[in-house]
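Student: Could you look at this predicted model? Sequence included:
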Amino acid sequence: MPELPRGSAWTAAEIARARAETAVLADRTHMNSCGTGAMPGVVVDTVIDHLRLEARLGGYEAAALRSDEIGQVYRDLARLVGGAEEDIAIFDSATSAWQSLVLSVPFRPGDRVLVTQSEYASNIMTLLRLGERYDIHIDVLPGSGTAEGDVARLEEMMTDRTRLLAIAHIPTNTGTVFPVQDLGRLTRHRDCLFLLDACQSVGQLPIDVGDIGCDMLTAAGRKFLRGPRGTGFAYVGQKARDRLAPMALDIRSADWIAPRQYRPRDDAARFERWERSVASVLGLGAAARHAMDWGVARIGTRCADLAAIARRGLAGLPGVSVHDTGADLSGIVSFSVEGTEAEQIVAAAGQAGFNIGRSRIEDAQYDLGRLSRASVARIGLHYFNTADDIGAFLSFLSSHIEQRRKT
């Protein structure tokens, strides 16, 4: 396989260390960081250590003992995305974070939400439900084929009733990176909030909410950030906190100060819930620190360069189509094989020792509908992957295609 460009070069010692601390690589070739990332040893140890502490002391007692470390998680997540500690709320998933924020927007009948064709199923279904209940209109940007071409069209579609611009930084089903830095100016001086779904970008790309200009951001712990499953977080800036009214409150998000009176928190934790896995929260913090220790900008460059090698190799195989478009592409590579369902590719790859994933039309109706695809296969390459991993996968896929051609 080709060598990576010099600008993204990591030393052999660094790659060896990254692979040594990633246990799944002992038995598998993990190329599914867009689905579930591979937790490094420090994250696993952090979670297990706290569970053992809970077993020894009790859950509340262990949490009290780790209160400083829990506070540090908020500071680390804020540093990861360029916000402040009071802007961060922790959830059990990116979807929970996204829904909690959107359900807190004070919509009025006739308000509009503007999305692209790249939005994820859970997000769209939540908006459709809101539309049914409160007469909110969902405006879907017609696909232009490129993310860059969508920015001007988004501005053209905004009206004085557009209350929310909800955009996926990187979609679930393609490696396209949306030029989000161009979007903050569309909402900064409007009565409209900008919510960025950074589920696939946090941990893979450097994020600065101030530079982007988003009012809210949601992210998963389990993907490129390499945190535990069952974790997610949100950035909620002051503009959003001034406008949002949480639909549900509990003893974490508010104080019951009189028999008929309550007082929500002032910070982003007003969207949180009391009950959560403290072990997982600490693991999420360990994952954030681990990513920043490696350098997120370096990670992003390596992911993109590895993916470029994979795209070239896939495009050279008979019957394979690569579906990523745009000038800026990430470590996710989306492809299909003529005459073969994505599920069959994923299953065969799994039997051969490769962890890959797929996106169904049920996950991305607008985008895959535009492509007339029921599903696409996808790989998510991270900094611990190598050109040799990609070469081995391409060799497997070539043999798989040849075998199916003969049968």
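Tutor: Cool, the structure landed. Numbers count the residues shown, from 1 in each chain.

Student: going forward, measure contacts and count neighbours with C-alpha atoms only.
Tutor: Noted.

Student: any idea how far P228 is from the residue nearest to T231 when sequence neighbours are not counted?
Tutor: Sequence neighbours aside, D92 is the residue nearest to T231 in space, at 4.2 Å (criterion: C-alpha to C-alpha, 6 or more residues apart in numbering). D92 is 10 Å from P228, where distance means C-alpha to C-alpha, to the nearest Å.

Student: another structure for you, compare them:
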Amino acid sequence: MKEALDVEQLRAETPGCGAGMHFNHSGASLPSQAVLAAIWDYLRKEAIEGPMEAASGTSALLEEVRADTAALIGADPNEIAFLTSGSAAWGAAFSALPPLVAGDRILVGRQEWGGNLATMQEAAARAGARIETIPARDDGSVDASALASMIDDRVRLVSLTWLPANGGLINDAAAVGRVTKGAGIPYFIDAAQALGQIPIDVASLGCDVLKATGRKFLRAPRGTAILYVRQEFLPRLTPRSLDVLSGPIVDGVVKFRNDARRFEAGEISPALIFGLGAAIRQARTLGIGAIRARISGLSSALRDNLRGIPNVTLRDMGTELSGIVSFTVKGVPAADIRAALAERQIAIGANGVPYTPLDMTARGLDHIARASVSYLNTASEIALLSEAVADMARRV
């Protein structure tokens, strides 16, 4: 059967593929030459013309990137804002909600990203509100049926990290969306690990807000993120900070933009946004379905290999799995696993409790090693990573 993606060509167009084996795509992936060229070309333009002068002619090009971004997730361009990080995007939307009051409730999935959770927890503590964890099903995923039974008139938000940072689980975000839509409760999705890895359709998900960072599986530059805000939900959000783009003063009155750019600052990096645009165009050209299929095959092979190694324990949960493969080696801290593999020019991640505190605590885990697979990886790289982990485990 013919490979759907020309992986050899894609690797040749990715400078980082020649410098070692990269299995940290859930942290930050390797940019393509096209992404690098988009950034460099614009920076040269700034250097020659002046940054402000160069920016004066970029509006139409930036809107093309916005349209491509919207198409990638099934949104309208007016529902897309560009920000500098996923945390900044999520925090901007959360802080724009009506203030919490005593007795209010926020419901979260067990795998909620630690940064989101910290933001909610601090706000809830100030107001006398509380954060409650939605029960998990037997496979560890969020239980939408249990969520439905938790809904009352004090629930102000449901927040879900779709693909958690500490394992291969893919939560049923659409099932949660059906519950929240029926109850009329705001629904935020953290799609940081989903963008560029699995198909996203915001209408099917039923979310009001979705944020994702560019640097992970999408292979866009660091310092780029997207914020989707459903158009009909936008009037319910009042940003806590504004500038002359998002909320100019007109006749003495602040005039909010009527699109998602009310969360966007006037000062952005066009170079990085053009890099983001190049990454999005490539993902759309390759096809998210083909990307998903290749990642699924490679990560399944890695899990099969690790499962057969003594002293190695897979830590993934869920029925539907992503390209994030988490594991531990008996008696070896995850940071040491990462360092030992780095000596072999194999890059992986290592996560501790702060990344996903509710889930790590529930499962009694202090740390996990995280090998995240891209369509750029190869079967031979999977084998070499597996052998390296086996060598380490034999020394325990």
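Tutor: Alright, I've got the coordinates. None of these values were measured; they are calculated from a predicted model.

Student: re earlier: give me the aligned partner of the residue nearest to T231 of structure 1 over in structure 2.
Tutor: Alignment note (TM-score structural alignment): D92 of structure 1 maps to T84 of structure 2.

Student: next one: M157 of structure 1
Tutor: Match for M157 of structure 1 (TM-score structural alignment): M150.

Student: count of neighbours near its match?
Tutor: Close neighbours of M150 of structure 2, defined as other C-alpha atoms under 10 Å, add up to 14.

Student: again, but for A258 of structure 1
Tutor: Neighbours of A258 of structure 1 (other C-alpha under 10 Å): 8.

Student: What about the match of D92 of structure 1, how many residues nearby?
Tutor: Applying other C-alpha under 10 Å, I find that T84 of structure 2 has 20 neighbouring residues.

Student: check contacts around it.
Tutor: G223, T224, A225 (C-alpha atoms under 8 Å, 6 or more residues apart in numbering).

Student: ok, it to T224 of structure 2 distance?
Tutor: 5 Å.

Student: ok, now T361 of structure 2?
Tutor: Distance of T361 of structure 2 to T224 of structure 2, given as C-alpha to C-alpha: 31 Å.

Student: where does the equivalent of E122 of structure 2 over in structure 1 land in three-state SS?
Tutor: In structure 1, E122 of structure 2 lines up with R129, judged by TM-score structural alignment. Following DSSP: H, G, I helix; E, B strand; the rest coil, we place R129 of structure 1 in the helix state.

Student: returning to what we had before: among the contacts of T84 of structure 2, which recur in structure 1?
Tutor: Of those, the ones still in contact in structure 1 (both residues aligned by TM-score structural alignment, their matches' C-alpha atoms under 8 Å) are G223, T224, A225.

Student: And those residues, which of them are buried?
Tutor: Among the kept ones among the contacts of T84 of structure 2, those scoring as buried are G223, T224, A225 (criterion: 16 or more other C-alpha atoms under 10 Å).

Student: Give me the nearest residue to the first one, chain neighbours excluded.
Tutor: Meaning G223 of structure 2. T84 (4.6 Å).

Student: And the last one, by the same measure?
Tutor: With C-alpha to C-alpha, 6+ apart as the criterion, A225 of structure 2 has its nearest non-adjacent residue at 4.1 Å, and that residue is T213.

Student: What is the equivalent residue in structure 1 for the one you found?
Tutor: Per TM-score structural alignment, T213 of structure 2 is aligned with A220.

Student: can you pull out the helices in the stretch 101-250 of structure 2?
Tutor: Remark: helices assigned in the stretch 101-250 of structure 2 by DSSP state H, counting those that start in this stretch are 114-127, 144-150, 173-183, 202-205.

Student: winner for burial among those helices?
Tutor: Neighbour counts (mean count of other C-alpha atoms under 10 Å) averaged over each of the helices of the stretch 101-250 of structure 2 peak at helix 173-183, with a mean of 19.

Student: ok, A192 of structure 2 - contacts?
Tutor: By C-alpha under 8 Å, 6+ apart, the contact set of A192 of structure 2 is G86, L163, K211, A212, T213, G214, K216.

Student: Could you check how far it is from A301 of structure 2?
Tutor: A192 of structure 2 is 24 Å from A301 of structure 2, by C-alpha to C-alpha.

Student: What of P135 of structure 2?
Tutor: As judged by C-alpha to C-alpha, P135 of structure 2 and A301 of structure 2 stand 30 Å apart.

Student: do the same with A174 of structure 2
Tutor: According to C-alpha to C-alpha, A174 of structure 2 stands 28 Å off from A301 of structure 2.

Student: now swap in M120 of structure 2 and tell me
Tutor: 38 Å.

Student: Leaving out chain neighbours, which residue sits closest to T180 of structure 2?
Tutor: Once flanking residues are discounted, T180 of structure 2 sits nearest to Y187: 6.5 Å by C-alpha to C-alpha, 6+ apart.

Student: residue in structure 1 matching A340 of structure 2?
Tutor: Under the alignment (TM-score structural alignment), A340 of structure 2 maps onto A348.
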